[in-house]
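With the sequence up front, the predicted model follows.
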Amino acid sequence: MEEWWVGISNFEKFFWILAVPSSALFIVQMILIVIGIDDNGDILDIDGDLDMDLEPDVPLKLVTLRNAIIFFTIFSWSGIMGLRKDYSKVFTIGLGLILGLAVIAILLFIEKGILKLTESGNMNLNYAIGVIGDVYLTIPSGGERWGKVQVNFQSSLKELDAITYGEELPTGTKIIVTKVENGLLVVERLNKT
């Protein structure tokens, strides 16, 4: 092993130094996905804000830990392949960059398609008007901040964001949906006295 390492060029060593750890991290990442432990908590917005979940209405993130691992894995193995085929250094780096970015672009395209499938495009919030439900997370008074309610409409129990213009509604309060504003349910206490 030592003879092999001494016998390769520094340029090839660069690619091997990237390939081994990025491939190991890639394998760990795939195992976590398969066993269901994977979490999108590593998503880092381009502006540096940490987003703890990826909602369907949030733009896809280009710079993530997952994408970096995938990019460096593809880039490094493409570089090693290019050197084995005796490509020039410039062509080898270019090939690695192009293939790495192409794989990321393909994955973002696939992820965008998957997110479209999870969108609530067929859920019409207007059908919730008049429905009775329960407060799940306390809804502050005044309609400036939202809480969450659980309501049963369109054949399933849904947890949705809601506001109230009346008094604060604590968890467990029975509510009725009175209207929809800006994608939020407007609710009030069911038995107002």
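All right, it came through fine. Residues are numbered from 1 along each chain as shown.

use CA for all of it now, contacts and neighbours both
Will do.

now the strands for the protein?
Under the criterion DSSP state E, strands of the chain are mapped to 132-137, 147-153, 156-163, 174-181, 184-189.

so residue 189 touches residue 175, yeah?
Yes. Taking contact to mean CA atoms under 8 Å, the distance of 4.5 Å between residue 189 and residue 175 places them in contact.

The two: which is more packed in?
In this comparison of residue 189 against residue 175, neighbours counted by other CA atoms under 10 Å, the higher total goes to residue 175 at 24 against 20.

one step back: need the strands of the chain in CSV (columns: distance to residue 108).
Formatted as CSV, the entries for the strands of the chain read as follows, by distance: least, CA to CA, whole Å:
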stretch, distance to residue 108
strand 132-137, 33
strand 147-153, 31
strand 156-163, 27
strand 174-181, 32
strand 184-189, 29
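
what about versus this one:
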Amino acid sequence: MVLLSPNAWWEGLNAFTKVYWLITIPASLIFVIQMALLFFNADSKTETIKVYSAEAGITFKLFNFRNLIGFFTVFGWSGLACIDVGLSNEQIIIISLILGLVMMLSMAVVFFFLKKLMKSVKEGLE
């Protein structure tokens, strides 16, 4: 019976794949922790860059910690999937960047509209 060693697996990877794993594992762990904290309402306030202000008090926050972790998580996993398919390094990077940016933008849009909805509900209750 042959047991696979994590060291043997890691040594068998090329440098490009190792970089993707080094991005994916920490980003995924932080993403899972963030989701658990969000579920238990222990989300902390983070500094953000305000990109667009639609109405007073509601801002579109593209660059915050949650969105960056989402970017790196999708960037890493999509890159690893592309590596598994056998695409070239350039194609892998382009696809990973596009999918990561789509995830980042999607998360920002969802939270923007959730905050807008919460504000309208709060105003309706007053």
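Done, it's in. Note that the structure is predicted; figures quoted are calculated from it, not measured.

Overlay them and tell me the TM-score.
Structural agreement between the overlaid chains, expressed as a TM-score with TM-score structural alignment, normalised by the length of structure 2, amounts to 0.82; 118 aligned residues with a CA RMSD of 2.4 Å.

among the strands of structure 1, which is nearest residue 93 of structure 1?
When the strands of structure 1 are compared by CA to CA, strand 156-163 sits nearest residue 93 of structure 1, at 48.5 Å.

Now the closest one: buried residues?
Within strand 156-163 of structure 1, the residues that count as buried by 16 or more other CA atoms under 10 Å are 159-163.

got it, and stretch 31-39 of structure 2?
Using 16+ other CA under 10 Å as the test for burial, stretch 31-39 of structure 2 gives 31, 34.

now the helices: where do they sit in structure 2?
6-11, 15-39, 65-85, 89-125 (DSSP state H).

Which among those is found nearest to residue 48 of structure 2?
Closest approach to residue 48 of structure 2 among the helices of structure 2 (CA to CA): helix 65-85, 7.9 Å.

same for that closest one, what does it pack against?
Applying 3 or more CA pairs under 8 Å, 6 or more residues apart in numbering; DSSP states H and E, one finds that helix 65-85 of structure 2 makes contact with helix 15-39, helix 89-125.

Give me the mean distance between the first one and structure 1.
In the superposition against structure 1, helix 15-39 of structure 2 averages 0.5 Å from its aligned positions (mean CA distance after the TM-score superposition for structure 1).

other SSEs contacting that helix?
The criterion is 3+ CA pairs under 8 Å, 6+ apart, and the helices and strands that helix 15-39 of structure 2 contacts are helix 65-85.

Run through who's touching the helix it packs on.
17, 20-21, 23-24, 27-28, 30-31, 34, 46-48, 89, 92-93, 95-97, 99-101, 103-105, 107-108 (CA atoms under 8 Å, 6 or more residues apart in numbering).

Buried residues in that helix, which are they?
For helix 65-85 of structure 2, the neighbour count (16+ other CA under 10 Å) marks 66-80, 82-83 as buried.

Show me what residue 77 of structure 1 lines up with in structure 2.
Under the alignment by TM-score structural alignment, residue 77 of structure 1 pairs with residue 77 in structure 2.

my bad, residue 27 of structure 1
Using TM-score structural alignment as the criterion, residue 27 of structure 1 maps onto residue 32 of structure 2.
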